[in-house]
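Student: structure, please.
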Amino acid sequence: MKLPPADSELGKLMATLPRPGRVEWIGLRPARGAAMVEAERALAQAGAGLAGDRYAGGSGKRGVTLVQAEHLPAIAALAGRDAVAPGLLRRNVVVSGLPLAALKGRRFRIGEALLEGTGDCDPCSRMEAALGPGGYNAMRGHGGLCARILEGGALRVGDAVVPLPIDGGA
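Tutor: Modelled structure (predicted):
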């Protein structure tokens, strides 16, 4: 995603966030179809993914998947459920307090890791089984963000999610 020039009016608006976010939950997918494993900490591997996650050896554009904590109640309501456990959505990191859409095309830090938002994390057909009929559509627009890992390191529940200046400063 190409961002507008940092000195343009739109660039200034896109660069302004009210506060850092916070990691609320971390999960790893040990194998295809396997239940998510909740973790307090994960090791991000540059150019790959999270250690212990089935996508850890992939291309890197989807090294980490993130979902907005504030969207979980909306997904639950749209799916006709009282609540949705983060592991059902098969995303690695649940983030609160910061709009993930603002991180598309931007670099950000979580704990020791430097990440870059690569695009939307669209739902897959598995959401029908996880959430029930209509689960795929319940997640549309709420699937979260995919990110590549530029610098590895530990990330933990409670870590801040800190967007870097749009000019790419680390």
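Student: can we go C-alpha only for contacts and neighbour counts from here?
Tutor: Noted.
Student: tell me which element the most centrally placed residue in the chain falls in.
Tutor: Nearest residue to the geometric centre of the chain (Cα atoms, centre = their mean): L66, 1.2 Å. In this assignment (DSSP states H and E), L66 forms part of strand 64-68.
Student: next up, for comparison:
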Amino acid sequence: MNSRRGRLEWIGLRPERKAPMVVVEQVLALADWGLKGDRRMVGSKGSGRQVTIISSEFIQSIADNLGRDTVSVALLRRNIVVSGLNLNALRHQYFQIGEAVFQATALCPPCWQMEAALGAGGMVAMCGFGGLCAKIVESGNIRCGDPVVHIPPGEYRERQLSLY
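Tutor: Purely as a prediction, here's the structure:
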């Protein structure tokens, strides 16, 4: 039933607002909090924006929209880059990366800071390709190279009920 499958390609943490991204190969994803070491983890318990996710396919679309060959992942300020999935189809869905389970909560539209990061037209180039915001519903380690697996809603509820 897990027909939608991708791969975790990149992990970046934002230790402070406007600080450079810190690239890591693995991180602990803490349920209801966020990624250990990321600024969103502080004071964000229960937030639907604990983690931001973008796909390598969306990044290529952004580069194409800007007339470039590539765009630096760190400039986009997202925590996780995946490949092989249509992220927009995962909105409000559950998915597992490594040991952790996430729930996509909303689209992650670009903000005005993308104009400064990417240059004129940066925000418009990202429209429709900003990725997703997610919350962590089950803690665990995630590592670059881990599979990203969609969990159909019924399966996730059954899994939760079996724990009781």
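Student: mind listing the strands for the first structure?
Tutor: Taking DSSP state E as the criterion, the first structure carries its strands at 21-28, 37-39, 41-44, 64-68, 93-96, 107-110, 113-120, 145-151, 153-156, 160-163.
Student: redo the ones you listed as a markdown table? Include distance to A74 of the first structure.
Tutor: Formatted as a markdown table, these follow (distance: least, Cα to Cα, whole Å):
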| stretch | distance to A74 of the first structure |
| --- | --- |
| strand 21-28 | 17 |
| strand 37-39 | 22 |
| strand 41-44 | 27 |
| strand 64-68 | 10 |
| strand 93-96 | 14 |
| strand 107-110 | 25 |
| strand 113-120 | 17 |
| strand 145-151 | 16 |
| strand 153-156 | 25 |
| strand 160-163 | 22 |
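Student: of those strands, which approaches K12 of the first structure most closely?
Tutor: K12 of the first structure sits nearest to strand 160-163 of all the strands of the first structure, at 13.7 Å, using Cα to Cα.
Student: show me what the closest one is packed against.
Tutor: Here strand 160-163 of the first structure touches strand 21-28, strand 107-110, going by 3 or more Cα pairs under 8 Å, 6 or more residues apart in numbering; DSSP states H and E.
Student: for the strands of the first structure, which one sits closest to E9 of the first structure?
Tutor: strand 160-163 (18.6 Å).
Student: so how far does that closest one sit from its counterpart in the second structure?
Tutor: Average distance, strand 160-163 of the first structure versus aligned residues of the second structure after superposition (mean Cα distance after the TM-score superposition for the first structure): 0.6 Å.
Student: how about that strand, which residues of the second structure does it hit?
Tutor: Counting by TM-score structural alignment, strand 160-163 of the first structure falls onto residues 147-150 of the second structure.
Student: looking at the second structure, name the residue matched to E112 of the first structure.
Tutor: Looks like E112 of the first structure aligns to E99 there (TM-score structural alignment).
Student: just give the nearest non-adjacent residue to that match, would you?
Tutor: Distances taken as Cα to Cα, 6 or more residues apart in numbering put G140 closest to E99 of the second structure, at 4.5 Å, once the chain neighbours are dropped.
Student: next, the contact list for the alignment partner in the first structure of V81 of the second structure, please.
Tutor: Applying TM-score structural alignment, one finds that V81 of the second structure aligns to V94 in the first structure. V94 of the first structure sits next to 23-26, 66-69, 86 when contact means Cα atoms under 8 Å, 6 or more residues apart in numbering.
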